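J.: Test case, fold it:
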Amino acid sequence: MRVVHVIDHLGAGGAQRLVADLAPRQKQRGHIVTVVCLRHPTQTGRVLETAGVPVHYLRLGRTDPRQTIDLPALLHKESPDIVHTHLTLSCLLGRIAAVMVGVEAVVVHDHEADAEIFITPAPLLALKRLIEPYLPPRGVRYIVISHSALAYACQVRHLPESNLFLVPNGVDIAYLERGRVSSKAAREQIGLPVDVPLIGYAGRIAPEKGIDLLLEALSRLSGVHAAIAGHGPLANEMQAYARKLGVAERAHFLGHLDDIRPLLWACDVYVQPSRREAFGLAAAEASALGLPVVASRIGGLRDVVLDKVTGMLFQPDNVDELASSLEILVENVEYARMLGSAGQHYVCQYFTIDEVLDRIDKVYRNILR
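T.: Reported below is the predicted structural model:
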């Protein structure tokens, strides 16, 4: 099959990670795969190109009207069997462009689930919900990444169940394990203390990610340290908040890491304190490496973490519950190890990248029928 992936940008994020994992493997399976990025080149794009996947960059801003001309022209040139779209703008423009050039098979990959209520102006959201189930082309299929997103798509967006497919994000377990070193060596590699209980987090430092909750919980845990990897609009504010709470010496802000594996190898517990989370790929990756995960009871995290089986879930914004869960795992090493082992088995059974590839191939075959 000739497949063109269309994505808003190739910066940091779960959607971008999926495309970077998916496209080269689809090529290995014999598909002819191209990626179209609406924005400018990034490191993820260069990784794709190194893997032999052509990447076309429109190099245009989010509101630039030339997107509606350049994207159809590219699709016409590539003549794909399937247009596979990712993220909000690409899902709209990619669908329009496919109709313009006569491509009937479009896969709309919803990486954001109910986050549309936060990122879409109310009048546009109402219009979208009203007309989306009836928009062309006839061959459209929707991929959602969690059970909560599936329920939202059916009950709120009123999309036809026959066109909906649940495909979680995939974890590249072989990559996560490649070159693995001991926790002590990993801590030394990224400049973390080697003889303390360590909680890890990797992701954006933004309001919806709940880093403030992590810092407040940390202030209640004696002797425990936290390693926080990532950039975001609240990076400086959260470092200031750590100083205010008196945990600056125990909260290690690492900035952006091109490779988060040393962080995961270094940690005793992984935490995802999000207020909003479509899936939680970093939590799944931590589980794949045998770490117990503490996460908010929201969105796709409820698929990734089975409460008191592979980790512990807490109510969003409940600092008391978060701190208590972290304290239990830090103090009870055997219990933490048991949860981590169960999580590793669970992720390896249901969330591998090969399993995701198989499911997406089934969606492609369904749509082409």
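
J.: can we go C-alpha only for contacts and neighbour counts from here?
T.: Will do.

J.: can you pull out the strands in the chain?
T.: With strands called from DSSP state E, the chain shows them at 2-7, 32-37, 55-57, 82-86, 105-110, 139-144, 164-166, 198-202, 225-229, 251-255, 269-272, 293-296, 311-314.

J.: Packed most tightly, which of those strands would that be?
T.: Here the criterion is mean neighbour count by mean count of other Cα atoms under 10 Å, and of those the winner is strand 293-296, at a mean of 29.

J.: wait, doesn't A342 sit right on V309?
T.: Yes - shown here, A342 and V309 form a contact pair, counting by Cα atoms under 8 Å, at 6.7 Å.

J.: which one of the two has more residues nearby?
T.: Between A342 and V309, counted using other Cα atoms under 10 Å, the more crowded position is A342 (21 against 15).

J.: residues in contact with that one?
T.: Shown here is A342, whose contacts under the criterion Cα atoms under 8 Å, 6 or more residues apart in numbering are 290, 309-310.

J.: now V144
T.: Shown in contact with V144 (Cα under 8 Å, 6+ apart): 109-111, 113, 150, 164-168.

J.: Over to V140?
T.: Shown in contact with V140 (Cα under 8 Å, 6+ apart): 104-108, 163, 367.

J.: again, 10 Å this time
T.: Going by Cα atoms under 10 Å, 6 or more residues apart in numbering, V140 touches 82-84, 95, 104-108, 133, 163-164, 367.

J.: Please apply the same query to A12.
T.: A12 neighbours (Cα under 10 Å, 6+ apart): 42-44, 203-204, 230-231, 256, 258.

J.: Give the full set of residues in contact with the nearest residue to L89 once chain neighbours are set aside.
T.: Nearest in space to L89, with sequence neighbours left out and distances taken as Cα to Cα, 6 or more residues apart in numbering, is D8 at 6.3 Å. When contacts are counted by Cα under 10 Å, 6+ apart, D8 is found next to 15-16, 36-40, 58, 60-62, 85-91, 93-94.

J.: just T310 next, same as before
T.: By Cα under 10 Å, 6+ apart, the contact set of T310 is 287, 290-294, 304, 336-347.

J.: Narrow the residues you listed to those in helices?
T.: 287, 304, 336-347 (DSSP state H).

J.: okay if I get those as CSV plus distance to V144?
T.: Below are these laid out as CSV (distance: Cα to Cα, whole Å):
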residue, distance to V144
S287, 21
V304, 14
A336, 31
R337, 31
M338, 30
L339, 27
G340, 26
S341, 27
A342, 25
G343, 22
Q344, 23
H345, 23
Y346, 20
V347, 18
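
J.: Alongside the first, I'd like the structure of this one:
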Amino acid sequence: MRILLITTHLNHGGIASYVVSLAKGLKERKHNVIVASSGGTLVEVLKKYEIAHEKIDITTKSELSPKVLFSMAKLFNPLRDNDIQIVHAQTRVTQVLSFWIDKIYGIPQVSTCHGFFKPRLSRIKFPCWGRKVIAISEAVKTHLIQDLKVRSENIELVYNGLDARQFPQYSSEQIQESKKWIGLKPGAVIGNIARLSSVKGQSYLIEAMSEVTKRFPDAQLLFVGDGKIKEELLAKVHELGLSKNVIFIPSIQDTSSVLALMDVFVMCSLAEGLGLSIMEAEAMGLPVVATNVGGIPELVKDNQTGILVGPQDSASIAKAIISLLEDRQSARQLGVNAQKNIRENFTLGNMITQTEKVYESVIT
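T.: Below is the predicted model:
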């Protein structure tokens, strides 16, 4: 098949990682894949795999922005020259763009819903989901049906998948060298990989850390990511006297190398479609503490593959982290179970196969 994947940008994040993984997997199965976006750090990864990228100026959240029309005009030649059969959108504004491509050029549109959205009137009256919608979790599927009034027969559940080859084992020497480079001292490492945003709940993890350090004074919290609330989080760290226990580093492409440094992975989101970084942590065999919201319980089975806690509950987060640091054997077993779950149920191969079936259903 000849497929155009459209997203807003290709900077580090869940959607961009999904697009790159999907493009790579489809290309390996001999499909002709083009990615269109406003650009970003992951464009270099596409080049590495010889996947074409069309740069469009779609850096807007406005559905009525003239950038939508300009982008459609910019894509006319790639659509025609490559005889594109499917346009697959990832964000609201690219859904609107793909909707018009479908209506004007007759190229079927598919969209992936990666999370939860306010049921604004424009989303319900002018949905732009395309001929099929991919939901990345049962929770997202329910949200589409109940809140956004999408017909269930138009929705396909396709879990995100990982390529196990991207999550190797690291030697103790490599781990110690990386810890030294980042500035981590001896002691347990609790990690979080996410954009720094209120919806990701990092402030509750910092509050929890003030309790964790009472039991484990040498414990360190490593935040990996960028975002608008970094200064706010830094102020909270200083206020709680945790400056020696909390480290921030920017987003990185190779998440496995930093996950290898962690003893416990924590995700404190207030809402989450599924949780790519949770999947990555589980793929590395890490015990996970995560909030019981959105699609997370489909990834983390309480006391089987991790520990679930309530959102905005710093005390419960701290209790869960402390329990894992106190009982390393149980923590290791949770990690083993989590890794097995990912390797059996959340593979990139499964994701590609199911996505191919969605494409086939709209072009036949």
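
J.: re the thing from before, going by neighbour count, which of the ones in helices among the contacts of T310 of structure 1 comes out on top?
T.: Highest neighbour count within these, by other Cα under 10 Å: S287, with 30 neighbours.

J.: Report the separation between the counterpart of that one in structure 2 and V293 of structure 2.
T.: Superposed on structure 2 with TM-score structural alignment, S287 of structure 1 falls opposite E282. Summarising the geometry, the distance separating E282 of structure 2 from V293 of structure 2, computed by Cα to Cα, to the nearest Å, is 17 Å.

J.: Then C268 of structure 2?
T.: 9 Å.

J.: Look at the two and report which has more neighbours.
T.: Looking at C268 of structure 2 and V293 with other Cα under 10 Å, you find the greater number of neighbours at C268, namely 28 against 20.

J.: and the more buried one, what pairs with it in structure 1?
T.: Counting by TM-score structural alignment, which is the criterion used here, C268 of structure 2 corresponds to P273 in structure 1.

J.: Provide a list of residues in contact with that match.
T.: The contact partners of P273 of structure 1, taken as Cα under 10 Å, 6+ apart, are 201, 208-214, 294-298, 313-319, 322.

J.: Try it again at 6 Å.
T.: Shown in contact with P273 of structure 1 (Cα atoms under 6 Å, 6 or more residues apart in numbering): 210, 295-296.

J.: quick one: which of those is nearest to D354 of structure 1?
T.: Sorting the contacts of P273 of structure 1 by how near they are to D354 of structure 1, with Cα to Cα, puts A295 at the top with 25.2 Å.

J.: OK, contacts around that closest one?
T.: Applying Cα under 6 Å, 6+ apart as the definition, the contact partners of A295 of structure 1 turn out to be 271-273, 313.

J.: Please determine how far it is located from R276 of structure 1.
T.: Distance check for A295 of structure 1 against R276 of structure 1: by Cα to Cα, it reads 11 Å.

J.: any common contacting residues for those two?
T.: Joint contacts of A295 of structure 1 and R276 (Cα under 6 Å, 6+ apart) do not exist.

J.: Tell me, how many residues neighbour K67 of structure 2?
T.: Applying other Cα under 10 Å, we find 18 residues neighbouring K67 of structure 2.

J.: so stretch 83-96 of structure 1 matches what in structure 2?
T.: Using TM-score structural alignment, the match for stretch 83-96 of structure 1 in structure 2 runs over residues 87-100.

J.: which residues are contacting that stretch?
T.: Looking at what lies outside stretch 87-100 of structure 2 - Cα under 6 Å, 6+ apart - the contacts are 4-7, 63, 68, 109-112, 128.

J.: Among those, give me the pair with the biggest separation.
T.: L4 and E63 (20.0 Å).

J.: and Y364 of structure 1, what pairs with it in structure 2?
T.: Taking TM-score structural alignment for the superposition, Y364 of structure 1 sits opposite Y359 in structure 2.

J.: Likewise for R157 of structure 1?
T.: Across the alignment, which pairs residues by TM-score structural alignment, R157 of structure 1 is matched by L148 of structure 2.

J.: if we can go back for a sec, where helices are concerned, which of the contacts of A12 of structure 1 count?
T.: For those, the ones inside helices are 43-44, with DSSP H as the criterion.

J.: Isn't the match of S287 of structure 1 up against N341?
T.: No - no contact is recorded between E282 of structure 2 and N341 when judged using Cα atoms under 6 Å, the distance being 8.2 Å.

J.: Contacts only, for L234 of structure 1.
T.: L234 of structure 1 makes contacts with 205-206, as judged by Cα under 6 Å, 6+ apart.

J.: So it versus V333 of structure 1, what's the distance?
T.: Taking Cα to Cα as the measure, L234 of structure 1 falls 32 Å from V333 of structure 1.

J.: just H86 of structure 1 next, same as before
T.: Per Cα to Cα, H86 of structure 1 is found 40 Å from V333 of structure 1.

J.: Then E116 of structure 1?
T.: Noted for E116 of structure 1: a distance of 40 Å to V333 of structure 1, by Cα to Cα.

J.: Kindly report the same for H111 of structure 1.
T.: Shown here: H111 of structure 1 relative to V333 of structure 1, a distance of 35 Å by Cα to Cα.

J.: So which of these two has more stuff around it?
T.: More crowded of H111 of structure 1 and V333, by other Cα under 10 Å: H111, with 25 against 12.

J.: Show me what the more buried one lines up with in structure 2.
T.: If you follow H111 of structure 1 across to structure 2 using TM-score structural alignment, you land on H114.

J.: Let me see the contact set for that match.
T.: Counting by Cα under 6 Å, 6+ apart, H114 of structure 2 makes contact with G273.
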